[in-house]
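> I'll drop the sequence and a predicted model, then ask my questions.
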Amino acid sequence: MKYIFVTGGVVSSLGKGVATASLGALLRARGYKVTAVKIDPYINIDAGTMRPYEHGEVFVTASGAETDLDIGNYERFLDLDVPEGSNITTGQVYLEVIRKERAGDYLSQTVQVIPHITDEIKRRIRVAGEKAGAEIVIVEVGGTVGDIESLPFLEAIRQLRFDEGEENTLYLHLTLVPYLPTSHEFKTKPTQHSVASLRAVGISPDIVMVRSAKRLPDDITRKIAMFTSVRPGNVFTSYDVPHVYEVPLALEEQGLGKVVEAHLALEPILPNLGVWQEAARIIKTPPREVTIAIAGKYTAMPDAYLSLLEALTHAGIANGARVNVKWVNAEELANESDPGDLERHFADTDGVLVPGGFGIRGIEGKIRAASYARDTKLPYLGICLGMQIAVIEFARSIGLERANSSEFDPYSPHKVIDLMPEQLEVAGLGGTMRLGDWPMQLRGGTKLAELYGVPSGGTVMERHRHRYEVNPAYVEKVQAAGLVVSGVTPGMAGRGAGLVEAIELPDHPFFVGLQSHPEFKSRPMRPSAPFVGFIRAALAHRREERQLDAPIAVSAASS
């Protein structure tokens, strides 16, 4: 295997994840088997208990790992399911080393950062690559050079060059070059200091990539090359573009792929970038547009819904449309009693999406959003909690007063959403959750079965991250009132009918809820079927409302 190590300097949140994913996309476009690993120096074991306002969404892998959102970028750009162990944290490393020490694996040795911690880091990187069957492993080291918690990881990747050889390792350092409009200058000094800090720990970058508002002039790249001791052709600009899917194209146009090929002694290959070119074309000059309202509680932090936003973009590309998002704060909806308030929030939208989440804040607002969509025939998509919200709202509409989830109202007379009996005895935060890929048996003749390409019914796999389920005691009652259970978990926990995985309303243009998180499996080249159907319905609503004559064309990518 060959290894590419991506480090960052100057400030955090520069976009190392997008740079890593974009480089991986360029190598994938050349036909190489690539995987990516994210190193997070925090002491948490995983991202599962972190606040979305601080770290963005928790991305769940097929194996059920709760990871950093950059893992989602890797899966989308590389079109792969990363293997277990692709998100390495300080907590994981130290826990394993301490376990081995207690088990006597180190015999009488004094256990130290070098070699024991660094050896464990290197082992985990190699194992992640082996599990993926990768030819090239791209490793992103979180944080910035100079952070005290990153030092063991920087030492580990320094050692890997000696272990694997210079022709099999490449160091790429991402920094910031700010532009001062008052003096009309690009300032390179922060980059110079950042590279100097990296070299102080024994790593000299082979490639310097800089973030800036616009592409750097040649004289600035030559200056950076001289002061950082890299070749002039090895300085690249990751400049601002309208959408992240244009980043691979911008980097390839500058020659990044060819430089990596040369350094790692790879065969020169002409990349197939058709997917990214088509995505950029539709996003920049869309034949049509659609507006979706997202009723959530993290509206001030869009990264909390990153995969969801990307799935909407993918579905828009498949339908030949740009998807615009209108954020609707669910807590504000909960506090508004005038029916006109709902009209103010949703009248200029073509669909309502209620995303997943935990906790009681904004719940009544989300219920009001679902009620508005059901009453006005506005396309509705409920994801995880959004499906449970739809069930609660429907239950109340058929006379089950105060229907609710036991998560929000333990004294509700109708707990249509509840923990299952086998979950009640589980201790430990996260222990009661369903995580990772689970099967969903689709009922023939439903919208969802048609969207997934199994009109007569069949089983598909989707990602999960939830704790509460639709209460089986109420399934027959809501079905008798007209709610269709279009998907179930086959045979879970000995239940013949399984747990409810998806619902829909047959007399509605599009009213669908899924217990899973299909956005986690959506890719630009393979968009999520429920999202494609949702955007198609929203486009139909937009055409009907605005009396547009243009037909709704769906590209081959949606099939």
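Right, received. Where do you want to start? Numbers count the residues shown, from 1 in each chain.
> use CA for all of it now, contacts and neighbours both
Noted.
> quick one, which residue of this protein lies the farthest from its center?
Ser108 (44.0 Å; Cα atoms, centre = their mean).
> Now tell me what touches the helix or strand hosting Glu476 from outside.
In the assignment (DSSP states H and E), Glu476 maps to helix 475-480. Under the criterion Cα atoms under 8 Å, 6 or more residues apart in numbering, residues 394-395, 485 lie in contact with helix 475-480.
> got the buried residues for that helix?
Buried residues in helix 475-480, counting neighbours by 16 or more other Cα atoms under 10 Å, are found at 475, 478.
> Next secondary structure after that helix?
Past helix 475-480, the next helix or strand by DSSP H and E is strand 484-489.
> That next one packs against which elements?
strand 434-443, strand 499-504 (3 or more Cα pairs under 8 Å, 6 or more residues apart in numbering; DSSP states H and E).
> closest to Leu353 out of the ones you listed?
Proximity to Leu353, assessed across these by Cα to Cα, is greatest for strand 499-504 (13.9 Å).
> Strand 434-443 and that closest one, what's the angle between them?
Relative orientation of strand 499-504 and strand 434-443, computed by axes from the mean of the first three to the mean of the last three Cα atoms, to 10 degrees: 60 degrees.
> which residues sit against whichever helix or strand comes after strand 499-504?
Per DSSP H and E, the first helix or strand lying C-terminal to strand 499-504 is strand 511-514. Strand 511-514 has contacts (Cα under 8 Å, 6+ apart) with 373-374, 379-384, 386-388, 390, 501-505.
> ok, structure two:
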Amino acid sequence: MARFIFITGGVVSSLGKGLASAALGALLQARGYTVRLRKLDPYLNVDPGTMSPFEHGEVFVTDDGAETDLDLGHYERFTGVAARNTDSVSSGRIYSNVLEKERRGDYLGKTIQVIPHVTNEIKDFISIGEDEVDFMLCEIGGTVGDIEGLPFFEAIRQFGQDKPRGQCVFMHLTLLPYIKASGELKTKPTQHSVKEMRSIGLAPDILVCRSEGPIPEKEREKLALFCNVRPDAVIAAQDLKSIYEAPLAYHREGMDQAVLDAFGIAPAPKPNLDVWEDVADRIHNPEGEVRVAIVGKYTQLEDAYKSIAEALTHGGMANRVRVVAEWIDAEIFEREDPAPWLEGFHAILVPGGFGERGTEGKIKAAEFARTRKIPYLGICLGMQMAVIEAARNLADLGDAGSEEFDHEAGKKRFTPVVYHLKEWVQGNHKVKRKPGDDKGGTMRLGAYDAVLTEGTKVAEVYGNTAIEERHRHRYEVDIRYRDALEKQGLIFSGMSPDGRLPEIVEVKDHPWFIGVQFHPELKSKPFAPHPLFRDFVRAAKDNSRLV
């Protein structure tokens, strides 16, 4: 039966609870334990799938088709454990489940209340798969004191009481602000945060204190005294140059040992940190640098493309180079020539997105990469825009467009090279969708197989002709235009097993030009870079020698 670690936050948001949880999971793995990480989010959306990237950052998609919080990406990247739809839940999902049960009569006419019905639903979620791993790490979104988080805090308080003594540990992440004028590191915000936790029946066993520098011994003792934790359970979380330093940094601070001590596990197995030492070495000792332009729609918020940024870093580590990613708003190219913006970059990446804004700029970026022989990776919408560009400029389909924006905007007649996907095969059954369906959870989501053509660039990159990748889209390149495009050198090198849905295209006689309908960035890890990102950065590295 699993031991449970609940990670909460206080003082302010965005302190790095997800990163701390992921790093702790990696450290427990290094000691030989199995782990699973979960995220409990207090917001009322059923999932992040319909939330704007500017609101919530990227949507991370699991193999089984769940649209989840971006923290699950951190969990996967640090532990290698594939997330599932049971690893992410929101207040919206919890309340939806409770109301569905009430409508079915499952509560036998009882009055439905937060306690016990909502808290029981949360506890049931936490318990899923508890016999599968040694440690279950559950991160609670938001901060202590948020009104919407109260049901979750009450649920984990009850959960800790329900389990045998010593089976649950509470770790609290707070901020230690440094007041420059007085030269002091202030502990009062942390004290108040712990006081707030105690007022709702929770007491942290471990304090993780985010700070710009080390915690002096005097302040560490003060925190231990006033927050009622052991001095060696006060862990400094200092600012780092790279998130991939976190496992080693937290280990030096004694986080994993403090957790094992809190559970009374002695003697503790010694950790094997060779993987993370190699990762750190590759980050800090690059043998070159490449510049990659990311031409996207949500460039004002880097978290909107979090997994892409990390996958590029992983590709750089595999090639012993530092990847300098520069974000360029695609709308600029709808007004200006892309050449002055893109000259000097060693590679161009066009990521996914939704809606018409910026799409003509993405098409121009794809054209620039194709005609200038610059390595290009198009992901999801980035692939579709590359196909439309080829259809317009190579296959004599000057009115080529996509139903996603052209049809819905009521524009003049056009050639729908990209259409609304209304039917596809998932497992052993057909899925059907209509344009007017609800937006949430109605896309082609999760892992699907693809078959690669032997002798193509992608088959060489993967070293295989059978792959499985994660999808998140509702529009698809129309197979009817395949022959016309392939005659002009745009090869459909990856297809769904039934041969109906294009998964990958590549430009013949180009150093490296690949578009994929899926999201390879979601499966990349620092110790196992995704093949496409590894080879894309290699191509950028080769191009840097020519520029």
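Structure's in. What do you need? These figures come from a predicted structure and were not determined experimentally.
> So which of the contacts of strand 511-514 of structure 1 belong to helices?
373-374, 386-388, 390 (DSSP state H).
> What remains of these if I keep only buried residues?
Neighbour counting over these (16+ other Cα under 10 Å) leaves 373-374, 386-388, 390 as the buried ones.
> now those as JSON lines including distance to Ser197 of structure 1?
Listed next are those as JSON lines, based on distance: Cα to Cα, whole Å:
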{"residue": "Ala373", "distance to Ser197 of structure 1": "55"}
{"residue": "Arg374", "distance to Ser197 of structure 1": "58"}
{"residue": "Gly386", "distance to Ser197 of structure 1": "47"}
{"residue": "Met387", "distance to Ser197 of structure 1": "49"}
{"residue": "Gln388", "distance to Ser197 of structure 1": "50"}
{"residue": "Ala390", "distance to Ser197 of structure 1": "53"}
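> Quick check: of those, which lies closest to Tyr468 of structure 1?
Gln388 (8.8 Å).
> in the stretch 201-350 of structure 1, which spans are helices?
218-228, 247-254, 256-263, 274-284, 306-318, 330-334, 339-346 (DSSP state H, counting those that start in this stretch).
> and of these, who's closest to Val34 of structure 1?
That would be helix 256-263 among the helices of the stretch 201-350 of structure 1, by Cα to Cα, at 13.4 Å.
> ok and that closest one relative to helix 247-254, angle-wise?
Using the same axes, to 10 degrees: helix 256-263 of structure 1 against helix 247-254 is 60 degrees.
> From the contact counts, what lies against helix 256-263 of structure 1?
Against helix 256-263 of structure 1 (3+ Cα pairs under 8 Å, 6+ apart) you get helix 16-28.
> Pull the contacting residues for the residue farthest from the centre of structure 1.
Applying Cα under 8 Å, 6+ apart to Ser108 of structure 1 gives no contacts.
> What degree of burial does the residue nearest to Ala334 of structure 1 when sequence neighbours are not counted show, as a neighbour count?
Nearest residue to Ala334 of structure 1 in three dimensions, chain neighbours excluded: Gly365, at 3.7 Å (Cα to Cα, 6 or more residues apart in numbering). By other Cα atoms under 10 Å, the residues close to Gly365 of structure 1 number 24.
> surely Gly365 of structure 1 meets Glu332?
Yes - counting by Cα atoms under 8 Å, Gly365 of structure 1 touches Glu332, with 7.0 Å between them.
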